[in-house]
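Enquirer: Sequence and predicted model, in that order:
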Amino acid sequence: MFYYLIRKLLFLIDPEKSHTLVFKYLNVKYIQILIGLFLKPIPSIPIKCMGLKFPNKVGLAAGMDKNGEYINFFSKLGFGFIELGTVTPLPQIGNQKPRMFRIFQSEAIINNMGFNNLGIDNLIYNIKKSKFKGIIGVNIGKNKNTSIKNATNDYLICIEKIYYYASYIAINISSPNTKNLRNLQYGILFKNLLKNIKIKQKEMHQKYSKYVPIAIKISPDLSKNEIIYISNQLIKFKIDAVIATNTTSDHLYKKNKKKIKGGLSGLPLQKKSNDVVSILHKQLKRKIPIIGVGGINSLHSAKKKIKLGAELIQIYSGLIYHGPKLIRNIIKKL
C-alpha cells in the first residue's frame, strides 16, 4: 500500500524525471540502511545457469540502471542477479526528450531512450566501488554514430573492457531505438558478430583465466523463421544464453494523435515475449538456456514464462508498476 501511494505521486511527474529523482534519494546511505532494516534477506533457492550459480531465478532487466549507479540498492531487493546497461564504448546523450511514456491503463512503458549512458569506463568505475558480490550482467551496445558495418568493433571494445568485471555479458542487437541496430540479427552481419564475439571471449578467457558467458538479446518482432535461424546460429557458435526479449516497436499507442516512437515494454509485451520463448525452447532443445523477459507483472506470469522454457527471468516494468513486493513475492513462491 505504501508503494502505491508513492507511485501515485511519482506518476504525476514526467517518467524520466521521476526515475532520476527516485534513485537519487534511494542512493543516499541512510535511506539504504532503512531499506535494509525493512527488507529482510530472502532465503537462497540456487539455480545453475551458464555455468554460474544464481541465488534465485529472478533478475533485474537492463535499462533500469544503465550506469551501475544503484547496484547497492537493487541488491537489497532480493534479485538473484542484476543486469546493468545498455552501455556503449563512448558516452552518449541518447535521443531527444521526451523519450519515455507511461501507458498506465495497460501497465506499459514506451521508451525511445537511444542508449543514453555515461560510457563503459564509467560503468566499470561504479562496479568497482559497489559492495555487491553477487551476479552482475553487463548489457552492451554500439554507439549511435558507429555504422552498422563497423558495429562489431564497438561490441568487442566493450567486451575487452568489461570482461574482468562482469559475471556475464549481454549483447544488445535488438533495441528499436538505435537506427538499423536490429539488422545485426540477420544474415552475414549476425554470423560475423557471433564469430568475432566468440574469438574475443576466448582471448579474454585465456588472458584472465576466467570464463565469462555471453548472451544475445533478441527482438520480440522476429518471425518464426527468423527465430529458427537465430537459434541455429546460437547453437553453431556455442553462445552461452539468449535473452528473450527486448521491447517491441509493434504497437499503436498514440499521443496527440501521433504514434509514440519507441519500444513498448510491460503487460502488452507479455504474449509476444512468451511466443518467442516458446519457439526458442523448441529449437534450442535445452542446448542453450533462455532468459525470459517481457510482461512479467505477477507470480502467475513469472511461472508461465518458466513453463514455456525460460530458466531465468528478468523484470523491468513490473517493478515500476508494482514495486519491490512483486519481486519478493515471485522469489518466495516461484
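Expert: On my side now, so go ahead.
Enquirer: from here on, contacts and neighbour counts on C-alpha atoms
Expert: Will do.
Enquirer: Next, work out how far apart Lys131 and Glu69 are.
Expert: Distance of Lys131 to Glu69, given as CA to CA, to the nearest Å: 12 Å.
Enquirer: no no, Ile35
Expert: 17 Å.
Enquirer: Just want to know which of those two has more residues nearby.
Expert: Set side by side, Ile35 and Glu69 give different neighbour counts by other CA atoms under 10 Å, the larger being at Glu69 (20 against 15).
Enquirer: for comparison:
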Amino acid sequence: MLPSLASAALPALRLLDPERAHGVALRALSWGLVPPTRCPDHPALAVDCLGHRFANPIGLAAGFDKNAAAGPALLRLGFGFVETGSVTPRPQSGNPRPRVFRLTQDLGIINRLGFNNLGLAIYTRNLAKLSPRRIPLGANLGINKQGADPVRDYKALVEAVRALVDYAVINVSSPNTPGLRDLQTEAQLRSILQAVATIDSRPPILVKLAPDLSPDGLAAVVETCIEQGVAGLILGNTTLSRPAALKSVNATEAGGLSGLPLQKLATTMLARAYLLARGRLVLIGTGGIFSGGDVLTKIQAGASLVQLYTSFAFQGPALIPRLKAELLVALRDARLATLAESIGTRAAELAEQI
C-alpha cells in the first residue's frame, strides 16, 4: 500500500471505531503494506541534540505504537525519530471501551485509554528487533494503575530499555492513570529522577509534562529536572481542559484532549519552559501540528524537535513528506538557512498568547 493509497484508505478507516481503526493501521504497518520513503531529507532540516543527529525534526509521539510492534515500518516512513510506548512494568488492559473519540469537526481526539499495553517483557523483545536503525528511537515509560511504586518502577523501566533506545521518557502526565499527574510535584519527581540517576550507561532522560500545569508548577518542574541532570522535556501531553469553541458531538467525553484544540495551550507552555530553562534543557514540542508552519512555530517557541500524533491519525503517512516540504518553504519565507537559527526566536511573544 503506497503512502498515497494508505491516505486514500483513511475514509474507510474512519467508518470504524477509532480504536479498531488504529489497530488496523498498526497491522498494515507491521505487515509491510506501507512502503518506506526513499527521499533523503534536505540538510536544512537537520537537528543535532540529545547526542544524535536528526535528519529532520518531525517525530512520532508515544501512544501510536505502544508495544513497539510496528516499529520497523514506522522507522522507515520519513520521520526524524520515533517514540514507542507508553509501556508499564506489567501488562494491563486499560480503561473500559469505548475510550477513544474522534472530534472530526475540531481535528482533535479524546482518549481515556489508561496505559493499555502488553507489558515490559514483550515491549523490550520488540525493541530488540529494531537495531540497527537509521533514526533515533525513544521509549515512553509509565506505571501500572495498581500496585505501582513510582520510584522503583521508573528505575526498573529505564534499566530495562537503556541498551535498546536512544532516549527514555519519564511520563508523569497522562490524565488517565489515577494519581500519575501528582508525580509532577517537585518532591515526587525529584525522588524518581534521583533513582534513575543511579543507573549506569543510561540514555538521555526526558520528562513528559501536562499542558495543564500552573506557571509556578512548571517553573518548579523545570528547575527540578535541571538539578537532577534531565536532558529535556516533552511539552506537552493531552489536556483535561475543553476550549469553548469545540463543535464535535464527542467534545464532552472524559479523557485527554489532543490535536488542533490543544495547539495554543501547548505552544504557550513550550515557550514558557524555554524561557525558564534558558538553554539548559532540550525541548520537544507537541500538540496540534498540522502544517509545516505549525512545526516552525513550535521551534520558534523553543523546541528543537516536534512530535505528531493526532494529525498522523487523521491524515496518514502522506502527511510526513508534506510537512517537510512546507517546513522548507516556511524557512525560506522567514529567510532562515537552517532550523537551528529559529529555535526560541518567538518564545517571549508566544509565552503570552493565552
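Expert: Thanks, I have it. Owing to the predicted nature of the structure, the values given are computational and were not obtained by experimental measurement.
Enquirer: what about the residue nearest in space to the middle of the first structure, is that helix, strand or coil?
Expert: In the first structure, the residue lying closest to the centroid (CA atoms, centre = their mean) is Ala62, at 2.7 Å. Recorded secondary structure, Ala62 of the first structure: coil (DSSP: H, G, I helix; E, B strand; the rest coil).
Enquirer: Just to check, it is in contact with Val87?
Expert: No - look at Ala62 of the first structure against Val87 with CA atoms under 8 Å: they stay out of range, at 9.6 Å.
Enquirer: can you map out the helices along the stretch 151-300 of the first structure?
Expert: 151-162, 187-208, 224-236, 270-284, 299-307 (DSSP state H, counting those that start in this stretch).
Enquirer: just checking, what packs against the second one?
Expert: If I follow you right, that is helix 187-208 of the first structure. Contacts defined by 3 or more CA pairs under 8 Å, 6 or more residues apart in numbering; DSSP states H and E place helix 187-208 of the first structure against helix 151-162.
Enquirer: How far does the helix it packs on sit from its chain's centre?
Expert: A distance of 18 Å separates the C-alpha centroid of helix 151-162 of the first structure from that of its chain, computed with CA atoms, centre = their mean, to the nearest Å.
Enquirer: Stretch 312-324 of the first structure spans what distance, first to last residue?
Expert: Start and end residues of stretch 312-324 of the first structure are separated by 18 Å (CA to CA).
Enquirer: Need the contact partners of it.
Expert: 3-4, 7, 57-64, 77, 107-109, 265-266, 290-298, 302, 305-306, 326-327 (CA atoms under 8 Å, 6 or more residues apart in numbering).
Enquirer: circling back to that earlier point, could you tell me how far the residue nearest to the centre of the first structure is located from Ile35 of the first structure?
Expert: Relative to Ile35 of the first structure, and taking CA to CA, Ala62 of the first structure is found at 22 Å.
Enquirer: Run through the strands of the second structure in chain order.
Expert: Using DSSP state E, the strands found in the second structure span residues 47-49, 52-54, 58-60, 81-87, 100-103, 108-111, 137-141, 167-171, 205-209, 232-235, 256-259, 282-286, 305-308.
Enquirer: For Leu118 of the second structure, find the nearest of those.
Expert: The closest of the strands of the second structure to Leu118 of the second structure is strand 81-87. By CA to CA, the value is 7.7 Å.
Enquirer: Give me the contacts around the closest one.
Expert: Residues contacting strand 81-87 of the second structure (CA under 8 Å, 6+ apart): 54, 57-68, 71, 74-75, 115, 117-120, 123, 135-143, 171.
Enquirer: circling back: what about the strands of the second structure, which gets the closest to Asp41 of the second structure?
Expert: Closest approach to Asp41 of the second structure among those (CA to CA): strand 52-54, 10.0 Å.
Enquirer: distance from the closest one to the first structure after superposition?
Expert: Once fitted to the first structure, strand 52-54 of the second structure is off its aligned match by 1.8 Å on average (mean CA distance after the TM-score superposition for the first structure).
Enquirer: one step back: pull up the overlap in contacts between Ala62 and Val87 of the first structure.
Expert: Counting by CA under 8 Å, 6+ apart, the residues touching both Ala62 of the first structure and Val87 are 138-139.
Enquirer: Please verify my assumption that Asp240 of the first structure contacts Ile214.
Expert: Yes - counting by CA under 8 Å, Asp240 of the first structure sits close enough to Ile214 to count as a contact (5.3 Å).
Enquirer: ok, these two, which is more surrounded?
Expert: A count of neighbours by other CA under 10 Å puts Ile214 above the other of Asp240 of the first structure and Ile214, at 26 against 22.
Enquirer: Give me the neighbour count for the one in the second structure that sits across from Gly262 of the first structure in the alignment.
Expert: Aligned by TM-score structural alignment, Gly262 of the first structure pairs with Gly255 of the second structure. Residues near Gly255 of the second structure, counting by other CA under 10 Å, number 22.
Enquirer: what sits against Gly255 of the second structure?
Expert: By CA under 8 Å, 6+ apart, the contact set of Gly255 of the second structure is 110-112, 175-176, 240.
Enquirer: Asp46 of the first structure against Leu52, yeah?
Expert: You called it Asp, but residue 46 of the first structure is Pro. No - applying CA under 8 Å, one finds Pro46 of the first structure not in contact with Leu52, separated by 10.0 Å.
Enquirer: Arrange the strands of the second structure in JSON lines, one row each, with distance to Gly94 of the second structure as further columns.
Expert: What follows is the strands of the second structure, written out as JSON lines (distance: least, CA to CA, whole Å):
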{"stretch": "strand 47-49", "distance to Gly94 of the second structure": "34"}
{"stretch": "strand 52-54", "distance to Gly94 of the second structure": "33"}
{"stretch": "strand 58-60", "distance to Gly94 of the second structure": "22"}
{"stretch": "strand 81-87", "distance to Gly94 of the second structure": "12"}
{"stretch": "strand 100-103", "distance to Gly94 of the second structure": "12"}
{"stretch": "strand 108-111", "distance to Gly94 of the second structure": "11"}
{"stretch": "strand 137-141", "distance to Gly94 of the second structure": "15"}
{"stretch": "strand 167-171", "distance to Gly94 of the second structure": "16"}
{"stretch": "strand 205-209", "distance to Gly94 of the second structure": "20"}
{"stretch": "strand 232-235", "distance to Gly94 of the second structure": "23"}
{"stretch": "strand 256-259", "distance to Gly94 of the second structure": "14"}
{"stretch": "strand 282-286", "distance to Gly94 of the second structure": "23"}
{"stretch": "strand 305-308", "distance to Gly94 of the second structure": "22"}
